[in-house]
Each structure stands twice: as structure tokens, then as C-alpha cells.
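Asker: Just a sequence and a predicted model for now, questions to come.
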Amino acid sequence: MTTHKAHILVVDDDLSHCTIIQALMKGWGYDVSLAHNGRAAVEQAKEIPFDLIVTDVRMSEMDGLEALKTIKAYNPAIPILIMTAYSNVESAVDAIKSGAYDYLTKPLDFDMLQLTIARALEHTHLKTENEQLKQQLTAAPQNMIGRSPQMRRLMDMIAMIAPSDATVLICGESGTGKELIARSVHANSSRRDQPMVIVNCAALSESLLESELFGHEKGAFTGADKRREGRFMEADKGTLFLDEIGEISLLMQAKLLRAIQEREIQRVGSNHTLTVDVRLIAATNRDLLADVESGKFRQDLYYRLNVMTIDTPALRERSEDIPPLVMHFLEKYATRNRKAVKGFTPQAMNLLLKYNWPGNVRELENAVERAVILLTGDFISEKELPLCINQFAQDNPHGDQADQAIQPLEQIEKQAILTALEKTGGNKTEAAKQLGITRKTLLAKLQKT
């Protein structure tokens, strides 16, 4: 495991002060970049994922407080230290309220500066480790990635359904991971040591699908030069996953219904009945109930399949899962393409979060793979992302927020505090760390709430 040298951005319009701090921090073992006003700091922070930003408050063009708010909008996780004169502590308090990690008064106590930097970086490091641990825990079952409420409900549903032998119908848009869910159900069932067989119903014609599912006898049709066991027999004692079940014909629906009801099949060209023990999982991106009403899908088969239903959420409904998914795919394709990719620029990640992902997780994975292949530097920027993602951001500068009710800032802050306290079991010190504020600030806010 390679050690990471922290990269710090120092922002101050006093050039001599900047130079002194840069020399000190380099002596402490950090990489240091400089910006001489808030606007320059914002531009650099959009392109480079700094580990920490140390900024003065009073500067020309854009002051430190405005820069703080702008940078936090792009990268809420980055710790920012504020430097301010004794006479301007009120600005530092405003900065803390806006998300600054801490503040230091000028003239700087360099020992305190070193200690505060180390504490801020350690806080970020522990937070990252904590998130990674949580991600490992929430990756179960079967490498499913996500920490959103929708994914937690989905995983809870899988945990309840998997141990039974009930038929499962998985519904959701294309690219939402229906096959992965089916694999998770199988992997957490009593049949996990038996085969799981997958059939894409839409990829085969009616005659081929019948042979694929039930098998055929030698000579049953032209080209059938030997007996073939079907997928039902291959899946005996295990699980059969029928993807895109809504695409099969009414005739095949009748034959499938009999197999499910009677637990018996007949090979094509045979009158001999075979008993099978199969747990059936089906998936569709269609509205099967609407197809039942229009006569395209048999009602009796629908109810046989729909014993237990799992609805897969669209990626746009769980945007908080995008960062861990992105990093998972980044590691996967960086390894596959033998590239040392360090990550995404904050602006690139911002674009990924704003996009509505009509192709869901599959589209996200393709976008990351493409970006890794095109990348020539260390960090993936918006230049490596597909044109449609950049265009969407231009056409929708505020994402989908325009359609949402705007909550009062006080209410959002209160909810964030309550959530942090709940996650930390009421530990105010740890809650303050997770919120990126001091314990004193948290206590003051609790008195208001």
C-alpha cells in the first residue's frame, strides 16, 4: 500500500506570508500549492482534489468566506482552515457556520498551525476509513454497492426473501442490476451450493427458447443430432433466472406456467415427463400488470411469478450511491487497463452527481470505463466524461433541484445534526467531527434546536 503525501492549498493575497507558510508546510512533509485570491482558489479546487485548504478571510476579488462556500458546494468533504486577524473573529465564526473545519488567528502560532493541520487531515483519514468500512459492510450481499435508504431497503428485502423457496419477480429499468439481485438471492439461499442458471428470454426465438428451457430429443428438429438437457434440468436443485420474462410469447408463457405449477417438464420431441426441483427468479423492465390488462401477458403466469416482488431503484433516485459506485468501477478498470488513476476532479464528480443516468448503473460503469481509457493524467476530469453528461449539466445548471421544495437552512442544519447524533449513538464529539464543526459549535446549535 502506497503512502499518500497530503496536498494542501494555501490561499492568501499576502505573497510573503504565503511563501513562509509554504516553506513551513513543505518542511512538515506536505505538498503545497498557492493561490493569491479566493477566485483562484475556487478554480484550483474544481480541478484538483486537495486534502486540505488553508485560507485567509480578507482578500481581493473573492474573500475567503465566499471561496469557502463555493468550494464546499463542489466538494463538501474537503476540510478548510480559516486564518483571520484577532479583530475579525466574527468572520471566522461565520466561516465555521458555513462548514469550515476550524480557524486560526493571525499572527499564526506555527505550532498550533501544524497541530491543527495534522488533526484536520487525521479527521479526514478516519472519516474515509469509516466510509470504506461501512461500504464493505453494505456491499453485502453479493458485492452490491450502495448506502442509500433505497439500497438498504433492497438489501433487507433480499435478506428476507432469499432463505425461502418462493418465486421472485424483479422489476426495474434496464441497467439497474436485476441480475446482480438475482445472484444475491441465490447466494443467500439454501440452494447456494447448487447451480444458478441464467437465460435471457429476449435473445432467443420461441422455438429456440423452448429447446433452451426444456431440452430436446435427438431428431426432434433439423440439426438436433443428439439429446440435449434443458436449462430447467441444469438448474435442478438450484436456481433458474429468467431475464426479460416479459418478452416471451403467449404460447411459451403457457408452457412455462405448466412447468412452474407441476414442477414437471417435457423435452421437445418427447412424451416423457421429467420432475424438476427449481427455484425460479424472473426479471423484467416492462409493466407486466399493464401487459396483463392488454392481453400480452397471461394473468395466471403473472400471479405465479409475482409471489415475491423486488423493485430495483433507478440510479437517479439514489444519487448518494454514485461516489462509491464510481470509485468501485474506477478501481476495476484502472486495474484492467494497467493505469495508475488517482481519482476524479471535484468538478467531474459534480457532473456525475447531477446527471440523470437514463441507463442507470450500466451507463455509469460504461462512462467510468471510457474515462479511464481516455485518461492521460492522474485525475479524471470533465474532459474524459461522455459529451451527454457535460451537455446535461449545461442544459440543467441546477440539476433536478428546481423541482424540489426548498427547505429552510435552519431545518436542513437541524436534520443534519440529528442524523449525525443518531449515527454516533449520541456521541457529541464524534458527531461534531462528522459534521466538520467543533464540539463547541455543535453544543451551541443544539441549544437553538
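Answerer: Nice, I can see it. Numbers count the residues shown, from 1 in each chain.

Asker: Please count neighbours and contacts with C-alpha atoms only from this point.
Answerer: Noted.

Asker: Go through the longest helix seen in the chain and flag the buried ones.
Answerer: Assignment by DSSP state H gives helix 110-139 as the longest helix of the chain. For helix 110-139, burial by neighbour count (16 or more other Cα atoms under 10 Å) applies to 113, 116, 117, 120, 121, 123, 124, 135, 138, 139.

Asker: next up, a second structure to put side by side with the first:
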Amino acid sequence: MTIKPSCLVVDDETDLRELIVLTLQRMGIHADSASDLDDAKYLLKRNSYALCLTDMRLPDGNGLDLVRHINQHYAGLPVAVITAYGSADNAVSALKAGAFDYLTKPISLQQLRPLVQAALRLSKSEPSNSSELTLLGNSAKIQHIRTTIEKLSRSQAPVHIKGAVGTGKALAAELIHMNSTREHAPFISLNCSAVDTDAIEALLFGCKKESEQEKTGLFHEANGGTLFIDEVTEIPLVTQVKLLRAIQDKKITKLGSSDEDTIDVRLITATSQNMQAAMDNGLFRQDLYYRLNVIELIMPALTEIAEDIPLIASHLLEKRCKALNVIIPSFDSQALQALSQYKFPGNVRELENILERALTLCTHNKISVSDLSLPKPEKSKSTGLEANPDGLPDIALPDYLETIEKQAIINALEKTGQNKTAAAKLLGVSFRTLRYRLSKLGLSKDQD
């Protein structure tokens, strides 16, 4: 005999409570209901539930009180909060308090059903992660990130990942997806710095034009799964408005269409840029950032986890050798020491390039320091910006900073063989930003 899963519905509106209970029963789920916080706590003591749905406003408290109570006394029980239409602050507060997800009134059965199904999968067992993806390292910071990823995987809340270029933001996003209840659904990614900004809106939401074939957007492709948007600060302001609505209402509209589509997408975003500066300069909406940054994950630079560099280097080298079907060389002790002490401005991406070069140069299946060809620390050059006796540059500050920026860009271009895309990654900026700075600093003609 199959045991039906049970759900607790908490709402003081009789009609809505009965509608949700009826819907759950039609899904083969036993449902108990409570009209206030005290009744809900009483039922929680007497019964075992796979999911709790609670309204935000209750006669003797609010939904957040129940979320905190369940997290404290019934760890692992998913709680979804029902909020009034347009109550963005309430939804974010609920997710930050530990809610699994949220629903907005008037409740759409198209949104309720996938939420319930995801919560039930979460209650039954841990996801059977079959992915070969792994986050390497034994440092305290890496162990903390692993623990955080495990927690994030048990929620549907938006996640924002910060970190310099090459720190593994995309890997972290995919690990969250692969360890979640959405693991068998699509994981779709978009790097906004790699596409024309004018095309981002159509890419995300799709396009419907009479003169063209209808195009499906990434939100549609990711439906039921996860959408990862990297370098989210590159999204134009007009598109940011549509993205905000997609998060709040879980509905989207294709370009050229007036029809709304309900979506079930877990959103993860990332950036290597300074989000506060982008907001201060009017390039990024503060209300959107508030919705994206419900939970923040910060990926460390490679130098912050120097103790893990030998392990990461060995793994990357083994992976590359297997792809090339060649014998895996070993590192001598001096090479490993040099790698551990190098600053890695390009983080793991730079490490991969260094190892690929070393694999080509090494002899007798042994990688030495000379094979690594690590850039030597640059000696200070006379730039005409020497400090005066007071310790200040003898030049106006804007000109001083501009000269430093010029030199940093020139150095990056020299290191990458004038490859602007690689130079942008090395500098930790988008290709569009580098192109703009080259033009503004009068370097574009010289460097093209």
C-alpha cells in the first residue's frame, strides 16, 4: 500500500485554504489545514509532513514566524510562503529566513504544482548527484563553499555569486543545480559579456515577429531547471525591468508578443564587477539587485586558497593529459612551490594556460620551474609619476590614475599577445568594458 505524502496548509482565508487543499488532494497528496500559527504548531507536533504552505499574514503572527519555527524544530521540512501580489520585500524576507520558495497571490495552479512536486522530491531523499563535477581543495574556504552549496541546493531562492574572473563561478552554479531537485532538468547558461547587449533581451525572453520565425528564449529552455546568467551587470537597463518582473511574478513575455508564459526557473547570477559601483553609476537597478542577491556566494581568488593549488594543478594537468591521450608528467618540488607562491591574476584560467604551456615544454615527464615560464615580478619603471617628498605624486590625481590604468591595459595586452578577450579576462573586466576604456584612453588605434 502506497503511503500518501502529507502537506500542511496554513491560511486564514477559508476559500483559498480549501482551494489549495483540493488541488493537493487531486495530486494524490493528503492535506491538513490550519487557520493560524497556534493551530499550525499543534498539527506539526502531532503529524509528519513533507511540505508546509503558509500565508505570510496570519491572525496571531506571520509566515516568517512559522518558517523560523520549522527550521528550528523540524529541520529539513520545506516551507513555501504565500505573499500578496507585489510584496517583493516579503518574498525576499521569507527566502532569507529559510523558506524553500514562495507563491504570489492570486495563486496560479501552474506555479503551485511544480513547487509542490519539487518540495516532495526534496523531502523524499537527497538528490542522487551523478555529476562528475567537483570543487577541488581542502582549505577552510573551499570547505565552507561546499557546505554553502549543499544548503543552497535545498532551496529555490535566487543566488548571486561574486568573484574575480576564473574563480569558478560557473562551476559553483552548476554544482548548486546538480545537487538540487532540478538536477534532471536543464541547466542553461548565458555569459552576457560574450554577446551583444542589444541581443540579450531576445536571448533571455525569446522573440515573436511576423517577419521572422518565432524564437525560444533561454527562460523557456530552462523551464523546470536552472538559468545561470554570468556577468549580469552587462544587461541593459530596459531588459533589467523585464528580468525583475520575471523573478517577482514568475511570468515572462516574448519580444513582439502580448501573451504571458508562466515559468518555473531557478535563477543564479554572477559577476566579477563591482555591483555597488554599477548601481551608484545608474547602470544597474537596485531593486533588481535586491531580488538577485537573496543569497550571496563569494568565490575566493586562487591566492586565497594557495594551499589547494598543488591539488588543483595536478587535477587540471591530469584532465588535460587524458584529453590529449599522453602520459601525465609529475611536478618537481620547486615547480609546486613556485605555483603556490605565484599571484595568479587570472586565477584558475591562467593556471590552465600555464599548465598547457608547461606540458609542451617539459622533458622526461617532469615539470620544472623553467617549464612553467611564470611571469617575473615587474621592476618599477620611471613613469614621471615619482612621489614628491610628501609621498604624493607630482601630478593631478585624475591624470595619475589614468596613466596607471593605461599601463595596466598595455601590460595585459602584451601578456596576451594583443588578444583583447584574453586581456579583458586577465584584467577582470568584460570585453565591452575594455573596448570602451581603450577608446576613452586613446589606446584603441595603437592596439588594434
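Answerer: Structure received. Remember, it's a predicted structure, so these values are computed and weren't measured experimentally.

Asker: which bit of structure 2 covers whichever helix or strand comes after the longest helix of structure 1?
Answerer: Remark: after helix 110-139 of structure 1, the chain's next helix or strand is helix 149-161, criterion DSSP states H and E. Counting by TM-score structural alignment, helix 149-161 of structure 1 pairs with residues 140-152 of structure 2.

Asker: Need the residues that contact that stretch.
Answerer: With contacts defined as Cα atoms under 8 Å, 6 or more residues apart in numbering, stretch 140-152 of structure 2 is touched by 135, 136, 137, 159, 172, 175, 176, 179, 297, 299, 300, 305.

Asker: Name the nearest residue to the second one, ignoring sequence neighbours.
Answerer: The spatial neighbour of residue 136 of structure 2 that comes closest, neighbours along the chain excluded (Cα to Cα, 6 or more residues apart in numbering), is residue 312 at 6.2 Å.

Asker: can you count the residues close to the one you found?
Answerer: 19 (other Cα atoms under 10 Å).

Asker: check which helix or strand covers it.
Answerer: Per DSSP H and E: residue 312 of structure 2 is located in helix 309-324.

Asker: Where in structure 1 does that helix align, residue-wise?
Answerer: Aligned by TM-score structural alignment, helix 309-324 of structure 2 falls on residues 322-337 of structure 1.

Asker: quick one: that stretch to chain centroid distance?
Answerer: Relative to the centre of its chain, stretch 322-337 of structure 1 is centred 11 Å away, using Cα atoms, centre = their mean, to the nearest Å.

Asker: what does that stretch contact?
Answerer: Residues outside stretch 322-337 of structure 1 that contact it (Cα under 8 Å, 6+ apart) are 135, 145-146, 315, 340-341, 343, 349, 352-353, 364-365, 368-369, 372-373.

Asker: tell me the secondary structure for residue 175 of structure 1?
Answerer: Classification of residue 175 of structure 1 using DSSP: H, G, I helix; E, B strand; the rest coil returns coil.

Asker: To which residue of structure 2 is it aligned?
Answerer: Correspondence of residue 175 of structure 1 to structure 2, assessed by TM-score structural alignment: residue 166.

Asker: show me what contacts its match?
Answerer: Going by Cα under 8 Å, 6+ apart, residue 166 of structure 2 touches 346, 347, 348, 349, 350, 425.

Asker: Quick one: these as TSV, columns for neighbour count, distance to residue 258 of structure 2 and secondary structure too.
Answerer: TSV is the format used below for these (neighbours: other Cα atoms under 10 Å; distance: Cα to Cα, whole Å; DSSP: H, G, I helix; E, B strand; the rest coil):
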residue	neighbour count	distance to residue 258 of structure 2	secondary structure
346	23	44	coil
347	20	45	helix
348	20	44	helix
349	17	43	helix
350	17	46	helix
425	22	39	helix
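
Asker: and which of the residues you listed is nearest to residue 246 of structure 2?
Answerer: residue 425 (29.8 Å; Cα to Cα).

Asker: Tell me how far the residue nearest to the closest one when sequence neighbours are not counted lies from residue 323 of structure 2.
Answerer: Excluding its sequence neighbours, the residue lying closest to residue 425 of structure 2 (Cα to Cα, 6+ apart) is residue 165, at 6.0 Å. Here residue 165 of structure 2 is placed at a distance of 24 Å from residue 323 of structure 2 (Cα to Cα, to the nearest Å).

Asker: Which one's more surrounded, those two?
Answerer: Neighbour tally, residue 165 of structure 2 and residue 323, criterion other Cα under 10 Å: the higher count belongs to residue 165, 26 against 9.
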